[in-house]
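In: 3D model of this:
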Amino acid sequence: MSLDVKKCYIDADALLKGHFLLSSGNHSDHYLQSAKVLENPQTAQILAEALSKQIRESKIRVDCVCSPALGGVIAGYELAKALQVRFIFTERVEGIMTLRRGFEVKKNEKILICEDIITTGGSALEAAKCVQAKGGEVIAYAGLANRGFCQRVGSNLEKKPECKLPDNIPLFALEDFIFNMYDPKDCPLCKDGTRAIKPGSRGN
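Out: The predicted structure is shown next:
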């Protein structure tokens, strides 16, 4: 029996409908609130184990999982636990993604970058540049869910121009979630008179 990721989000009241401001600056009529899903440790473990299965089957060697804080930390930690490797995270300091708190990266260490949700992949790419600057090798990206802009392993969806992740590094995710996304200058929700809210880690 396959894992129904969408049902996990619905059951946790984490598939939100409304008018949302995304981290990219764009607007959307849906939002995935992964924190509500991951607040249940059993669900977090099940999702991470399913994701780790994909990665193991690819035969990619992973030495370490790294996540951008704050949104990716729980997903990344659970994935590292499932893969039985160490876990580190990056965080923004004065707007710049940084590796701190004593975390170190060994030269040529094989690192997987994990987010909760991959939208355009911007935060994941920032985290990747941090570990690459320390000599690490980014061998894959992963997320619990893919918003459909980036191409993931096992999906027929094609990469969209908005995707910031490189073509030569695989992306693993459990499910594609395709929602409308609008430029704020041409957002029909704004024209209807509603205000975009930001429920993510950089909002409330």
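In: CA only for contacts and neighbour counts going forward, please
Out: Noted.
In: which residue, other than its chain neighbours, is closest to Leu83?
Out: Once flanking residues are discounted, Leu83 sits nearest to Ser52: 6.0 Å by C-alpha to C-alpha, 6 or more residues apart in numbering.
In: Proceed likewise with the subsequent sequence, for comparison:
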Amino acid sequence: MSAGLRREPRLLTLEGGEGAGKSTVLHALRAALLADGYEVVSTREPGGTPLAERIRDLLLAHGDEPVHAHTELLLMFAARAQHVQQVVLPALARGAWVVSDRFTDSSYAYQGVARGMDTGFIAELERQVVGIEPGLTLLLDLGVADARARTRGRDLLDGAGPDRIERERDEFFERVRAGFLQRAAQAPERVRVLDASVAPAEVAAAALRALAAYRAQGA
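Out: Reported below is the predicted structural model:
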């Protein structure tokens, strides 16, 4: 457990680069917990509340003004603060499971390692603004070339095109991947690394096995 953070056993988070298949895994975890009779709140970051979704739009939209790394980080934590207070903590308090597509680990990978920001500053924001950490984090690990191929196909299907962060160069996403793997190495009791290069059904099955093993430990 990280210093100054409260571990929340029923908070599950999914991490990984773009195109790793987090949405598919989230739906599988949600269905499994619902089938066992639990209330499940599925959510995402940045976002999860109306205000946090508006902050998400600011973060991901293209604009004429460059977004400074500090601005990006603080907006991420502003959205996260609202998300935690309005969605995550109330759900946990009433006994629900919360499954979130991204959480604070993403800030360490994207803004910390990839943007080169001080991870000590991120840790202080995490303590002061978030105060909790997941009981289980599933890291869907996928190579950058494979991720690019998947997101390119997705963009062609929905016509939306890549957002501001998705337009970063491959070198940026290599650093993001390294940042996630670094987080996994630092917290092996919390983070499970899953190979996301296989078929989506196989990734979902591996995630369900990880959830079953976690619950068998008493979660």
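In: quick TM-score on the pair, please.
Out: The TM-score (TM-score structural alignment, normalised by the length of structure 1) is 0.27; 98 aligned residues with a C-alpha RMSD of 5.8 Å.
In: re the thing from before, ok, the residue nearest to Leu83 of structure 1 - contacts?
Out: Neighbouring residues of Ser52 of structure 1 by C-alpha atoms under 8 Å, 6 or more residues apart in numbering: 79, 82-83.
In: equivalent analysis for Tyr31 of structure 1, please.
Out: Contacts for Tyr31 of structure 1 (C-alpha under 8 Å, 6+ apart) come out as 14-18, 20.
In: still on that earlier bit, turn the contacts of Ser52 of structure 1 into TSV, including distance to Tyr182 of structure 1, neighbour count and secondary structure.
Out: Converted to TSV, these look like this (distance: C-alpha to C-alpha, whole Å; neighbours: other C-alpha atoms under 10 Å; DSSP: H, G, I helix; E, B strand; the rest coil):
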residue	distance to Tyr182 of structure 1	neighbour count	secondary structure
Leu79	32	31	helix
Ala82	36	18	helix
Leu83	37	21	helix
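In: from these, which is closest to Val5 of structure 1?
Out: Proximity of the contacts of Ser52 of structure 1 to Val5 of structure 1, judged by C-alpha to C-alpha, is greatest for Leu79, which lies at 15.6 Å.
In: re the thing from before, of the contacts of Tyr31 of structure 1, which belong to helices?
Out: Judged by DSSP state H, the subset of those located in helices is empty.
In: just among the residues you listed, which is most surrounded?
Out: Phe20 (23 neighbours; other C-alpha atoms under 10 Å).
In: that residue and Met181 of structure 1: what is the separation?
Out: 9 Å (C-alpha to C-alpha, to the nearest Å).
In: now the common contact residues for those two.
Out: 27-29.
In: and those, which of them are in strands?
Out: 27-29 (DSSP state E).
In: from those, which is closest to Gly143 of structure 1?
Out: Proximity of those to Gly143 of structure 1, judged by C-alpha to C-alpha, is greatest for Ser28, which lies at 19.3 Å.
In: shouldn't that closest one be in contact with Pro188?
Out: No - contact criterion C-alpha atoms under 8 Å: Ser28 of structure 1 and Pro188 do not qualify, at 9.9 Å.
In: before we move on, back to that, tell me the one of the contacts of Tyr31 of structure 1 nearest Ile46 of structure 1?
Out: Using C-alpha to C-alpha, Ala14 is the member of those that lies nearest Ile46 of structure 1, at 16.5 Å.
In: show me the strands in structure 1, by range?
Out: 15-21, 27-32, 64-68, 86-93, 96-98, 110-118, 137-146, 171-173, 181-182.
In: now the second one against strand 15-21, angle please.
Out: The reference is to strand 27-32 of structure 1. Counting by axes from the mean of the first three to the mean of the last three C-alpha atoms, to 10 degrees, strand 27-32 of structure 1 lies at 150 degrees to strand 15-21.
In: can you tell me which helix in structure 1 is longest?
Out: Secondary structure assigned by DSSP H gives helix 41-57 as the longest helix of structure 1.
In: now the angle from that one to strand 137-146?
Out: 130 degrees.
In: in JSON lines: the shared contacts of Phe20 and Met181 of structure 1, plus distance to Ile139 of structure 1 and neighbour count.
Out: Formatted as JSON lines, the entries for the shared contacts of Phe20 and Met181 of structure 1 read as follows, by distance: C-alpha to C-alpha, whole Å; neighbours: other C-alpha atoms under 10 Å:
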{"residue": "His27", "distance to Ile139 of structure 1": "31", "neighbour count": "27"}
{"residue": "Ser28", "distance to Ile139 of structure 1": "30", "neighbour count": "23"}
{"residue": "Asp29", "distance to Ile139 of structure 1": "33", "neighbour count": "18"}
